[in-house]
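**Q** here is my input, please return the structure:
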Amino acid sequence: MPSLYSAPVYWNEQQYLLSFYDPFTFRLTISLYIAGISLIPSACSAPGCISNYYPDDRVHIFRVPENPPELKQAWIRALHCDNIDRLKVVNVCIKHFREEDVEYIHKVPNGDGTFTSVPRYKLKLKGGAIPCLLPGCPSYYSSTSTSKRARLSYEPKEKEMLNQTIQLLSKI
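**A** Down below sits the predicted model:
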């Protein structure tokens, strides 16, 4: 019987097996890592979500964007998680995005100026997409409106207009 704690078993310097026993679900989770890269996707960091915790539940995840910083802060606010800065890597699964926020098709240009549509192997988020669906949380955590995205995209323009107005008023 495996230990209740995480116990790595080394085969060589490049490859090891990490297993741990979860006393809450009574499941043994085994992850295989090769050269520091996980072959099993990371778990979702959204509150109440257990996507990618177990091998039978695998979904696509997206890493929280680092740039621009406003978008990163919008993601953190949307997740309603105060201690998320403590995590080394923050991932959010596809279950927390609307269908229109995810690009499933990649358009490849042909030589004659037309495009061929090909399904994406690695899904991509559209610019400014923010996680807005939190099924494991109270309903007021989730928002299906686009107001956050609109506010995020127009905020720099409003600041610029405000700065210009202040400069004009200071000249008077």
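
**Q** contacts and neighbour counts: CA atoms only from here.
**A** Noted.

**Q** for the chain, what spans make up the strands?
**A** 7-10, 15-22, 27-34, 37-38, 61-63, 91-93, 102-109, 115-125 (DSSP state E).

**Q** deepest-packed of those, please.
**A** Greatest average neighbour count among the strands of the chain goes to strand 91-93 (a mean of 21), per mean count of other CA atoms under 10 Å.

**Q** so what secondary structure elements neighbour that strand?
**A** strand 61-63 (3 or more CA pairs under 8 Å, 6 or more residues apart in numbering; DSSP states H and E).

**Q** okay if I get the strands of the chain as TSV plus distance to A150?
**A** Below are the strands of the chain laid out as TSV (distance: least, CA to CA, whole Å):
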stretch	distance to A150
strand 7-10	47
strand 15-22	42
strand 27-34	40
strand 37-38	36
strand 61-63	21
strand 91-93	21
strand 102-109	17
strand 115-125	16
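
**Q** do you know which of those strands lies nearest D85?
**A** Set against D85 and scored by CA to CA, the strands of the chain come closest in strand 91-93, at 12.1 Å.

**Q** what does that closest one contact?
**A** 42-46, 51, 59-64, 131 (CA atoms under 8 Å, 6 or more residues apart in numbering).

**Q** repeat that for stretch 150-170.
**A** Residues contacting stretch 150-170 (CA under 8 Å, 6+ apart): 70-71, 74, 128.

**Q** out of the residues you listed, who has the most neighbours?
**A** The residue in those with the most neighbours, by other CA atoms under 10 Å, is L71 (20 neighbours).

**Q** now the second one, please; I'll put the structures next to each other:
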Amino acid sequence: MGKFEISVPTFKQLPRFDSRGTAIDWDTTFSFSTTMSRGRNCFVPGCTSGNPNKNKANKERGERNPSLFKAPNDPSLLQQWQKAIPRSDKTLSSKDAVCELHFLDEDILTHYEIKLTDGTISRIERGRPLLKEGSIPRIFPNLPSYFSSNKRKRKPPCVRSEATEKVSNSKKVKGLPINHVENQTSEPNFENENEILRDITNVPVDVTDSRVTMFTNLKK
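**A** Okay, here's the model as predicted:
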């Protein structure tokens, strides 16, 4: 018989499942107070997440209630949360919570990812979403748009080739104004009066021509 291998994930990779078969994150299970928050309303003004009546209505409609994330204990990160959330009547503390609706999708982990032996990645849905470390609330749909700061990562600068440079330069040249210069005949440049007299005496003159003008009393 041929040999075959079975890859078993390590203990840290294995999710825990509840009685309904839903995967539960180990971190959120054993350190629940530092990641999730129960029995609290969202601290953001105008948000109703965590409200008992709202939770009951969502449950009756079969909708999932937004997860609440506890404010960080780190003073520096907590201060960033306080500056990001526009609320003047109360200051955010580490005991307050903010729901997932105010974070970017990329800041929230919703699945486990396990790499299999064939190179493919198996994704298992988490029982509770997990907030990435260092994330800051940035989205406030119930407030004016200028309070939200949906920052995206900048794309890396493209490599400019020689052909690209030529095309770019040609576009710049086309945009420049063109000054039309008329053809001009060059005129003799006489440095002194002697050259003028010498040039006149060397030119044959038809005395019968009435258009000839006589120059007299020219001083050399």
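
**Q** tm score of chain vs chain?
**A** Put the two chains on top of each other and the TM-score (TM-score structural alignment, normalised by the length of the first structure) is 0.53; 108 aligned residues with a CA RMSD of 2.9 Å.

**Q** near F43 of the second structure, how many other residues are there?
**A** F43 of the second structure: 23 neighbours (other CA under 10 Å).

**Q** T201 of the second structure too?
**A** Other residues lying near T201 of the second structure total 9 when counted by other CA under 10 Å.

**Q** about what we covered before: which one of the strands of the first structure lies nearest to P135 of the first structure?
**A** Proximity to P135 of the first structure (CA to CA) singles out strand 91-93 among the strands of the first structure, at 11.8 Å.

**Q** just tell me the aligned range of the closest one in the second structure.
**A** Here strand 91-93 of the first structure aligns to the second structure at residues 97-99, judged by TM-score structural alignment.

**Q** give me the mean deviation of that stretch from the first structure.
**A** Overlaying the first structure shows stretch 97-99 of the second structure at a mean distance of 0.7 Å from the equivalent residues (mean CA distance after the TM-score superposition for the first structure).

**Q** and D199 of the second structure, how far is that from K115 of the second structure?
**A** Plainly put, D199 of the second structure is 99 Å away from K115 of the second structure if you go by CA to CA, to the nearest Å.

**Q** rewinding a little: is it possible to get TSV of the contacts of strand 91-93 of the first structure that adds distance to Y16 of the first structure?
**A** Compiled in TSV, those are given as follows (distance: CA to CA, whole Å):
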residue	distance to Y16 of the first structure
S42	17
A43	19
C44	23
S45	24
A46	28
S51	23
V59	24
H60	24
I61	24
F62	25
R63	24
V64	27
P131	34
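
**Q** so which of those comes closest to P119 of the first structure?
**A** Using CA to CA, H60 comes nearest to P119 of the first structure of the contacts of strand 91-93 of the first structure, at 14.4 Å.

**Q** show me what that closest one lines up with in the second structure.
**A** That one, H60 of the first structure, aligns with S67 by TM-score structural alignment.

**Q** identify the residues contacting its match.
**A** Per CA under 8 Å, 6+ apart, neighbours of S67 of the second structure: 36, 99-100, 128-129.

**Q** repeat that with 7 Å
**A** By CA atoms under 7 Å, 6 or more residues apart in numbering, S67 of the second structure lies in contact with 99-100.

**Q** quick revisit: tell me which of the contacts of stretch 150-170 of the first structure is nearest to K148 of the first structure?
**A** Once CA to CA is applied, the member of these that ends up nearest K148 of the first structure is A74, at 7.9 Å.

**Q** tell me how far the aligned partner of the closest one in the second structure lies from L130 of the second structure.
**A** Mapped onto the second structure by TM-score structural alignment, A74 of the first structure lines up with Q80. Here the criterion is CA to CA. By it, Q80 of the second structure lies 19 Å from L130 of the second structure.

**Q** same deal with L78 of the second structure?
**A** Taken as CA to CA, the span from L78 of the second structure to L130 of the second structure is 18 Å.

**Q** what's the answer for T91 of the second structure, then?
**A** Using CA to CA, T91 of the second structure is found at 24 Å from L130 of the second structure.

**Q** fine, thanks again, bye for now.
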